[in-house]
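A.B. asks: Any chance you can model this:
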Amino acid sequence: MSSTKLKNKFVRFFFIYLILILFAIFTLFPFYWIFTQSIKNPKDTISYPPKFTFQPTISNYQKVLSKPDFIESFVDSIEVSISSILLTLLIGAPFGYCLARFVYRGKEDMAFFVLSTRFMPAVVVVVPLLRVFKFLNLVDTIAGLSIAHILVNLALVVWLSRVFFDSVPREIEEAATIDGCSTLKVLTRITLPLAAPGLLSVAVLSFVFSWNEFIFSLTLTSIQVRTLPLYIATSFVGSYAVDWGSLSAAGMLAILPTVILLLLVQKHLVKGLTFGALR
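C.D. replies: Just a heads-up that it's a prediction; the model follows:
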């Protein structure tokens, strides 16, 4: 290989890695900033210019974890996220299977209608939903907020599960049917296990969206239920000052469940997201 080609290859890789490094810095810097703010003392958090060298402290984490309201909000977020995921999968996965396997009039129109709910901003439906929930006594309850979160995740679950089910070869299901399996047995014993990586990735994405949801939590809850996004947004901002250290510590603690979950299922998540890419 000539020196000119080697030089051109080096320059190309240099610029590619430079762009990737700059993108990584741009993406990760907010997390670095929040973390450093969470281990600063109150004076350092508001210093100008910002201090990049300081004496770290864990007092902000101790302060946040000592608050019963934070623990209660953490538990509320877990309960709402898990229950909403289970409800969404219970409704959306069979719906996606029907869209993938059966032919009937209006199937594509129904699928597009479900997808259109994802286009609609939450603020459009939150007031009608509030009036319905007041009538049903579901305001400020785990059950009501979980049902509201179905609107956030249902379209995602239906459309992605449709793709995953459609990627399972029909011949396997036909062979099981010939052997005497009913449609329900084919779904539970064959199709679901084969599509499990894809459904796991859907569940993880649904958990992230539900964990971070704010508008429904702000409108449909008040005292009995308060998820972490709402708690963080309202508990550290005073009339005259913001407790940046505690706010940053609470933010770091709030992202821990999603980070741990993604680390635990990252192999299955990558497999699920690429499920059906090659057939």
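
A.B. asks: drop to CA atoms for contacts and neighbour counts, all remaining ones
C.D. replies: Fine.

A.B. asks: how about the strands in the stretch 101-250 of the chain?
C.D. replies: Counting by DSSP state E, counting those that start in this stretch, the stretch 101-250 of the chain forms no strands at all.

A.B. asks: Walking through it, point out its helices one by one.
C.D. replies: 107-119, 122-135, 142-167, 170-178, 183-186, 192-194, 196-212, 215-220, 228-235, 244-273 (DSSP state H, counting those that start in this stretch).

A.B. asks: for those, which one sits closest to Ile25?
C.D. replies: Ranking the helices of the stretch 101-250 of the chain by proximity to Ile25 (Cα to Cα) places helix 244-273 first, at 18.3 Å.

A.B. asks: if we compare the helices of the stretch 101-250 of the chain, which one ends up closest to Ser73?
C.D. replies: The nearest among the helices of the stretch 101-250 of the chain, by Cα to Cα, is helix 228-235 at 5.3 Å.

A.B. asks: before we go on, could you also do this sequence so I can check it against the first one:
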Amino acid sequence: MTRLRATLYYGILWLISLCFFAPIGWIVLSSFKTQNEILAMPPKLLFSPTFDNYRALFANDGIFKQIANSVFLSLGAVIVAVVVSFLAAFCFSRFKPRGTDFLMFLLLSIRMLPGPAVILPVFLMYVAFGWKDSHLWLLLFYAMFSIPFSVWILKGFLDGVSTRYDETGLVNGGSWMHIIFKVVLPQVRPGLIAAFIFNLIFVWNEYLFNFIIGGVNTQNIPYALMVGTYSDGGLNWTFISAMTSIYMVLPIVFIFIFQKYLLVGMTFGTVRGEV
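C.D. replies: Now for the predicted structure:
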């Protein structure tokens, strides 16, 4: 009876997983089909794969620049955001400045604002200062937008690290830099990775600000998907399927590599001992 129950349990889990991953599998399979095969009814499950969609995609020189922009902006912005957020979260957790609770609420409320609510003043500021269509300033904007959520995640982890670690380090002559980066940081690694992945997904998928305050030099993959979706008066499904398949690679790779830490980070669950 126990074996039957386990079989049913895992069978249901596999069924649910397949339901969630079926659209992903379908778009990847479609990237190896012709336009007629993609639109065929009933759908064609058996077909001769073709790489023509990918050849046509990479025949456009601009696509390499857009992929490079997405990688640079996403990784650069998230790395900056995580470093700044870790230091800010350490300050909030250890030194508890006056109004910490209000400041934490204020940080989270900033992230609650929808993009269209702030796009006009941001656009006017970027135009006035000559920051439009700049990799650096767009990267810093994404970092700024990623910091509030990262601070919330990391403060929760840092609150769970006993202050005895800090006290022991100070008593033994360690500097604050040593305590922060050598003693405390390794214990909140799951939180750092969780913040990194969540913000990477946000920046990787961001389109509105790239379109408004970016430009020709900073176009990313979502921008490429938008401008290439329609062709010859209809949806260009071969382009969409091929581009989407490439688009999913980076997030899937990072999630697969760090899945163990990501699970802990999502649940804010860490096991720590006392000094």
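
A.B. asks: one step back: and of the helices of the stretch 101-250 of the first structure, who's closest to Thr57 of the first structure?
C.D. replies: Per Cα to Cα, nearest to Thr57 of the first structure of the helices of the stretch 101-250 of the first structure: helix 244-273, 10.1 Å.

A.B. asks: picking up where we left off before, please produce a markdown table containing the helices of the stretch 101-250 of the first structure, extended by mean neighbour count.
C.D. replies: Below are the helices of the stretch 101-250 of the first structure laid out as a markdown table (neighbours: other Cα atoms under 10 Å):
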| stretch | mean neighbour count |
| --- | --- |
| helix 107-119 | 13 |
| helix 122-135 | 14 |
| helix 142-167 | 23 |
| helix 170-178 | 13 |
| helix 183-186 | 14 |
| helix 192-194 | 16 |
| helix 196-212 | 22 |
| helix 215-220 | 19 |
| helix 228-235 | 18 |
| helix 244-273 | 17 |
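
A.B. asks: how about those in a markdown table, adding distance to Phe14 of the first structure?
C.D. replies: What follows is the helices of the stretch 101-250 of the first structure, written out as a markdown table (distance: least, Cα to Cα, whole Å):
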| stretch | distance to Phe14 of the first structure |
| --- | --- |
| helix 107-119 | 40 |
| helix 122-135 | 44 |
| helix 142-167 | 37 |
| helix 170-178 | 47 |
| helix 183-186 | 52 |
| helix 192-194 | 42 |
| helix 196-212 | 34 |
| helix 215-220 | 44 |
| helix 228-235 | 40 |
| helix 244-273 | 28 |
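
A.B. asks: corresponding residues in the second structure for stretch 70-78 of the first structure?
C.D. replies: With TM-score structural alignment applied, stretch 70-78 of the first structure matches the range 63-71 in the second structure.

A.B. asks: Show me which parts of that stretch are buried, residue by residue.
C.D. replies: Neighbour-count burial for stretch 63-71 of the second structure, with 16 or more other Cα atoms under 10 Å as criterion, is recorded at Ile63, Lys65, Gln66, Ile67, Ala68, Asn69, Ser70, Val71.

A.B. asks: wait, the first one sits on Leu225?
C.D. replies: By that I understand Ile63 of the second structure. No. Look at Ile63 of the second structure against Leu225 with Cα atoms under 8 Å: they stay out of range, at 10.2 Å.

A.B. asks: How about the equivalent of Ile27 of the second structure over in the first structure, nearest residue that isn't a chain neighbour?
C.D. replies: The alignment partner of Ile27 of the second structure in the first structure, by TM-score structural alignment, is Ile34. In space, and not counting its chain neighbours, Ile34 of the first structure is closest to Ser248: 5.3 Å by Cα to Cα, 6 or more residues apart in numbering.

A.B. asks: Map Cys152 of the second structure across to the first structure for me.
C.D. replies: Just to correct that, residue 152 of the second structure is Trp rather than Cys. Per TM-score structural alignment, Trp152 of the second structure is aligned with Trp159.

A.B. asks: Am I right that its match is in contact with Phe95?
C.D. replies: No. When contacts are counted by Cα under 8 Å, Trp159 of the first structure is not listed as touching Phe95 (9.0 Å).

A.B. asks: before we move on, the earlier item: how about the contacts made by the residue nearest to Ile34 of the first structure?
C.D. replies: Ile34, Phe35, Gln37, Ser38 (Cα atoms under 8 Å, 6 or more residues apart in numbering).

A.B. asks: and the second one, what element?
C.D. replies: With the criterion set as DSSP states H and E, the secondary-structure element containing Phe35 of the first structure is helix 3-38.

A.B. asks: What helices and strands are in contact with that helix?
C.D. replies: Packing contacts for helix 3-38 of the first structure, counted by 3 or more Cα pairs under 8 Å, 6 or more residues apart in numbering; DSSP states H and E, involve helix 244-273.

A.B. asks: before we move on, the earlier item: roughly how far does the residue nearest to Ile34 of the first structure sit from Val163 of the first structure?
C.D. replies: Between Ser248 of the first structure and Val163 of the first structure the computed distance is 39 Å (Cα to Cα, to the nearest Å).

A.B. asks: Let's check: the centremost residue of the first structure is which one?
C.D. replies: Val208 (1.5 Å; Cα atoms, centre = their mean).

A.B. asks: Please pull up the equivalent of Gly115 of the second structure in the first structure.
C.D. replies: Under TM-score structural alignment, Gly115 of the second structure pairs with Ala122 in the first structure.

A.B. asks: shouldn't its match be in contact with Ile215?
C.D. replies: Yes. Ala122 of the first structure is within contact range of Ile215, at 6.9 Å (criterion: Cα under 8 Å).

A.B. asks: Show the contacting residues for Ile153 of the second structure.
C.D. replies: Going by Cα under 8 Å, 6+ apart, the list of residues near Ile153 of the second structure reads Gly191, Ala195, Phe268.

A.B. asks: One more: Val80 of the first structure?
C.D. replies: Neighbouring residues of Val80 of the first structure by Cα under 8 Å, 6+ apart: Ile142, Ala143, Leu145, Ser146, Ser210.
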